[in-house]
Structure formats: structure tokens, C-alpha cells
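[1] Predicted model and sequence below, questions to follow.
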Amino acid sequence: MASTVDELLSRARLRDAPPPPADIADSAPAAPAAGEGPGACRPAAGPPAPAGAAERQAAMRAAAHDLRALCEAAASGAAVTALGGGFLTQSLPQPAGARVLGCLLLLADTEDSARFWWQYASGAGDPIASYCLYLHHLALGENRQASWWHRQTAPAAEAALPAALRVLRALRPGGPGPGPGRAAVDAVLEYVPAAVNYVDDDLELPLPDPDFSERIRALTAAARRRP
């Protein structure tokens, strides 16, 4: 997990602007399926404790901010480019690719689709996807579901990710800055939401378009050629 945290931190960009508010969406509690605030309200240290209304709202805002920061770090130019490679393995998405896709969808303000891909990745053993779901439900004020997903996070990730998020918050108060790979991320963000509407009748999964990998490769290649 140390290498995963190092990778997330290596993608941080220094910014001076204040963090933008993150969108908050609803989700169904039947299948445990998501901020800015002072350090006392940080949700990353563990499952939320009972609090008053003001504290709950602060914790929800902090969780939404944390989730967005985590997704911005996870959906780097390199990770997005990798989606054009081995995203599908024997017709099923790889867990890491599904997690990155979920983060892209969150950044594109399609949280329901993001939650699906995080659930898929978490079920396949991706601890960062489980942590994304923990933050997602915490941002919605759904503490029971948030606690459930927190328990699904591997111990190594549970210990390392909160520290990584604290560093990301300090380094990137205004979100991701321009840099290598950012143009590729922006290009893919415009494409991805409409690309995951296809539902395979046999698998009953909202798989990406059949030419998803080819389109990702074309978009990222075009972005790299821009001056």
C-alpha cells in the first residue's frame, strides 16, 4: 500500500485557490453502495461518531472534499491512458481500471455510475474503491453504509489513505493543476459519461461502448500531441 500512497501523492499539484464544493448525490441503502472543513471534521480517520447537526454537515462536506481529492489523484494522466490498454480482461473490467473509471465518473458529476464501478472494483478486492465508497456514503450522511464500507477497506489502506488525503489537501487546496496528462484527463472526462450507458444482456453490466479502449487511446494520443 505504501507504493499506492506514494503514487497518489506524486500526482499532487500546488494550487492557491480555495477548494470548490463537491456535488452530493443519493443512493439506495439496500446494497451498501458518498467536505471541505477544519481538521477536526476530517472523516478519514475512521467511521463517523454521532454528532450534532453542524458537525454532521461539516463531516459531510469534508468527506465530499476528500473523495474528490482522492479521485483527482487516482485519475491521473497515466491512469487514464492505462484505460486504453487492458481495461477489459475476458470481457470483464479489471478492478483497478474499474476504480479509475468510477473516479472519472465522479469528477464528471455522475455519482450513481461512479458508485457502481467502485462496488464492482471493491468486490474484486480493490481497497481504494472500498474507501471511495466509504467517503461517498459519508458525504451523503449515510453513516451506517459508510461504516460498512470502512470495514471492507484493507487494514493497510485504512492506515495509509487518511494520511495521504491530509497531504493532498495541503498540497492541492484548489484541485488539480495543469501539467502533463491533464489534457488527456479532461478529454476523457468529456467522453466517459456517455460511454458507459451500454448494458450487456448476458452480463447485466453497464459496460463501456465496444470501442471504449480504442476511443480512450485516440483521445489520450491527441491530447499528448497538443502544444
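    Sure, I can see it.

[2] going forward, measure contacts between C-alpha atoms and count neighbours the same way
    Fine.

[3] Please compute how far the biggest helix by length in the chain lies from its chain's middle.
    Counting residues, the longest helix found in the chain (DSSP state H) is helix 53-74. Here helix 53-74 is found 12 Å from its chain centre; the criterion is Cα atoms, centre = their mean, to the nearest Å.

[4] Point out the other elements, helices or strands, that the following helix or strand past it touches.
    Where DSSP states H and E defines the elements, the next helix or strand beyond helix 53-74 is helix 77-83. Helix 77-83 is packed against helix 95-107, helix 182-195, helix 212-225, with contacts defined by 3 or more Cα pairs under 8 Å, 6 or more residues apart in numbering; DSSP states H and E.

[5] Included below, for side-by-side comparison, is a second structure:
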Amino acid sequence: MRLHQPRTLDDVLARARINGDYTPGHRAASRRRITDQLLELRWINALTVSAGTPSGPAPDMLLHEQAEEELRAVSQGVIHQDDAARCIARFETARDPGGALAFTCLLMLADREEGAQFWHQYAASGGQAIGAVCLYLMHVRRGEWRDARYWAKQVEALEDELCQYALVSTPGSGGVEVRLALPVAAAVVPEDAVREALEDLDVDQVDGLGTILQPSAELARQLNDLVTADR
């Protein structure tokens, strides 16, 4: 049997036409999806282009590597704050977002991500802008662009909160662009020592989230010893 070959552009378009009901609502939804995808691509491109700026990492560093490096630098900066150990020590009774932030930065340095995202969200919801920054970096590192863009917007919303490292949020393509001016020579606590300090933490089961590690007064004492020895 000989197949019919389209002879004109109209023939091609006629064969490509979608059968069935296709309402203006469908067209509007398609436009929104395409617009969102284009904005996301522009946002990713803006991130990639800015990765080689003079104040940033080397141009040949991949975006997820840059995010990993910045996340660890931010985490080191947080645990070296003067009140980090005190915030963790009183967290059991006060549930201070600052204590949650310091604790989850320890988890990140020890590569213990179970519960880390939960505590970062807890800190960010309590007004800690650095918590939102860490979530932004976590999602960039994983290539989860929509989640990263969401937390970039939260950083912008919290930019009036006290935030070290001269955090700057400026309008970018399809959202906001997050830039960090990290300390050039920050003190560093050895990550092996952080892992050792976290070995005996208690855990709680949280519905829908599984096992969540909990900070303790003993951990606060160990953090204080580590930071003091590092100075």
C-alpha cells in the first residue's frame, strides 16, 4: 500500500494538528509552562556566567563544585560565630533558630545530611537569612534549579536580617541572583573532628521525615573546644 505523502506546508500542518478539544485554557497553560522553562534556563545561564567573576571561583570550576565550596565556607563561618556554641546549648529549651543554624552547619561539614535540610528550613523560617542561603546552595549543588530559585527568593525576602559575609541579592534573569562575599582567610575546624563530635547524637523520628538528629549540650561543649583550639 502506498502511503500518502504531504505535498504542501498546509498538508504537513494538517497532519500535525492535535485532535480533540484544545481550549484557550490549554494554550494559556502551555504558554506558562514554556515561559517558566525559559526563565529557568535563563536563570541557570546567569548562574553559570557569574561563576567566573573576579570575586568568585576559578572559571573552570563547575557550578555544583562552586556551590559545595561556598556551602562549606558558610558553614565554617557560622560555627565560628561567638554565640554558636551557646545557641546550640540552649536549643533544647529555647528552640532558637540560631541554634538550629549552627547545628545544621555542623551536620553539613560532617556530610551528615540526614535532617540537615530540615534544620536549615527551621532556621530560615525563624528569620535566619543564612539558613536560606545554605538551602539555596544545597539545591544548586544537587542541580535542583526550581528549589534553588525558590530559596534565592527567600534570601531576598530576608535580606534585611543580620547576615554576615556581605550577602547581596540583586534582580537576575527570571528571579534573583545570590552572591556571597566570603571571608578570604576564614578559620577552619577540621571536618574529621566535627564528624567525631557528632557520633553520639540522639535521634528523633519525625512523621514524614524519618530520623532527625538532635543537638545537645554536650555537642555545644565540644564545638566550643574545637573552635577555641582553632584560634
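    Received it, and whenever you're ready, just let me know what you need. What you are looking at is a predicted structure, and each value in this text was computed from that prediction instead of being measured.

[6] returning to that earlier point: could you check the angle helix 182-195 makes with the longest helix of structure 1?
    110 degrees (axes from the mean of the first three to the mean of the last three Cα atoms, to 10 degrees).

[7] Now do helix 53-74 of structure 1: which elements does it pack against?
    Using 3+ Cα pairs under 8 Å, 6+ apart, helix 53-74 of structure 1 is in contact with helix 2-10, helix 95-107, helix 127-139, helix 155-171.

[8] Quick check: chain neighbours aside, which residue is closest to G77 of structure 2?
    Distance criterion Cα to Cα, 6 or more residues apart in numbering; nearest residue to G77 of structure 2, sequence neighbours excluded, is A186 at 7.0 Å.

[9] can you tell me how far that neighbour sits from Y122 of structure 2?
    Using Cα to Cα, to the nearest Å, A186 of structure 2 is found at 26 Å from Y122 of structure 2.

[10] For those two, indicate the residue with more neighbours.
    Remark: of A186 of structure 2 and Y122, Y122 carries more neighbours, 21 against 12, as counted by other Cα atoms under 10 Å.

[11] So the more buried one belongs to a helix, correct?
    Yes: under DSSP: H, G, I helix; E, B strand; the rest coil, Y122 of structure 2 falls within a helix.

[12] So V5 of structure 1 sits against A164, correct?
    Yes: the criterion here is Cα atoms under 8 Å, and V5 of structure 1 meets it with A164 at 6.1 Å.

[13] Map G125 of structure 1 across to structure 2 for me.
    Taking TM-score structural alignment for the superposition, G125 of structure 1 sits opposite G127 in structure 2.

[14] Using the three-state scheme, assign that match.
    For G127 of structure 2, the secondary-structure state derived from three-state DSSP is coil.

[15] I figured it hits E161, correct?
    Yes: using Cα under 8 Å, G127 of structure 2 is in contact with E161, at 7.1 Å.

[16] More neighbours: these two, which one.
    Neighbour count, other Cα under 10 Å: between G127 of structure 2 and E161, G127 has more, with 21 against 12.

[17] how about the nearest residue to that one, chain neighbours excluded?
    Distance criterion Cα to Cα, 6+ apart; nearest residue to G127 of structure 2, sequence neighbours excluded, is L158 at 6.7 Å.

[18] Just give me how far the longest helix seen in structure 2 sits from the chain centre.
    Across structure 2, the longest stretch assigned as helix under DSSP H is helix 24-50. Here helix 24-50 of structure 2 is found 20 Å from its chain centre; the criterion is Cα atoms, centre = their mean.

[19] Just list what it packs against, helices and strands only.
    With contacts taken as 3+ Cα pairs under 8 Å, 6+ apart, helix 24-50 of structure 2 sits against helix 145-157, strand 175-179.

[20] List the buried residues in it.
    By 16 or more other Cα atoms under 10 Å, the buried positions in helix 24-50 of structure 2 come out as 40, 42-44, 46-47, 50.

[21] Stretch 220-227 of structure 1 too?
    Those would be 220, 223, for stretch 220-227 of structure 1 by 16+ other Cα under 10 Å.

[22] distance between that stretch and the chain's centre?
    Relative to its parent chain, stretch 220-227 of structure 1 has a centroid offset of 24 Å by Cα atoms, centre = their mean.

[23] So which residues make contact with that stretch?
    Residues outside stretch 220-227 of structure 1 that contact it (Cα atoms under 8 Å, 6 or more residues apart in numbering) are 80-81, 181, 183-185, 187-188.

[24] go again using 7 Å as the cut-off
    Stretch 220-227 of structure 1 is contacted by residues 81, 183-184 when judged by Cα atoms under 7 Å, 6 or more residues apart in numbering.

[25] repeat for stretch 117-126 of structure 2
    97-98, 100-101, 104, 131-132, 135.

[26] So which of the contacts of stretch 220-227 of structure 1 wins on neighbours?
    A184 leads the contacts of stretch 220-227 of structure 1 on contacts (other Cα under 10 Å) with 24 neighbours.

[27] contacting residues around it?
    So A184 of structure 1 contacts 77, 219-220, 223 (Cα under 7 Å, 6+ apart).

[28] Farthest-apart pair in the residues you listed, please.
    Pairwise distances across the contacts of A184 of structure 1 (Cα to Cα) peak at 11.4 Å, for the pair G77 and L219.

[29] follow-up on the earlier one: quick check: the residue nearest to G127 of structure 2 touching A129?
    Yes: counting by Cα atoms under 7 Å, L158 of structure 2 does reach A129; the two are 5.4 Å apart.

[30] neighbour count winner among these two?
    Neighbours were counted for L158 of structure 2 and for A129 using other Cα under 10 Å; A129 has more, 26 against 20.

[31] So the more buried one sits against C163, correct?
    Yes: using Cα under 7 Å, A129 of structure 2 is in contact with C163, at 6.3 Å.

[32] what does stretch 101-117 of structure 2 correspond to over in structure 1?
    Residue span in structure 1 matched to stretch 101-117 of structure 2, by TM-score structural alignment: 99-115.
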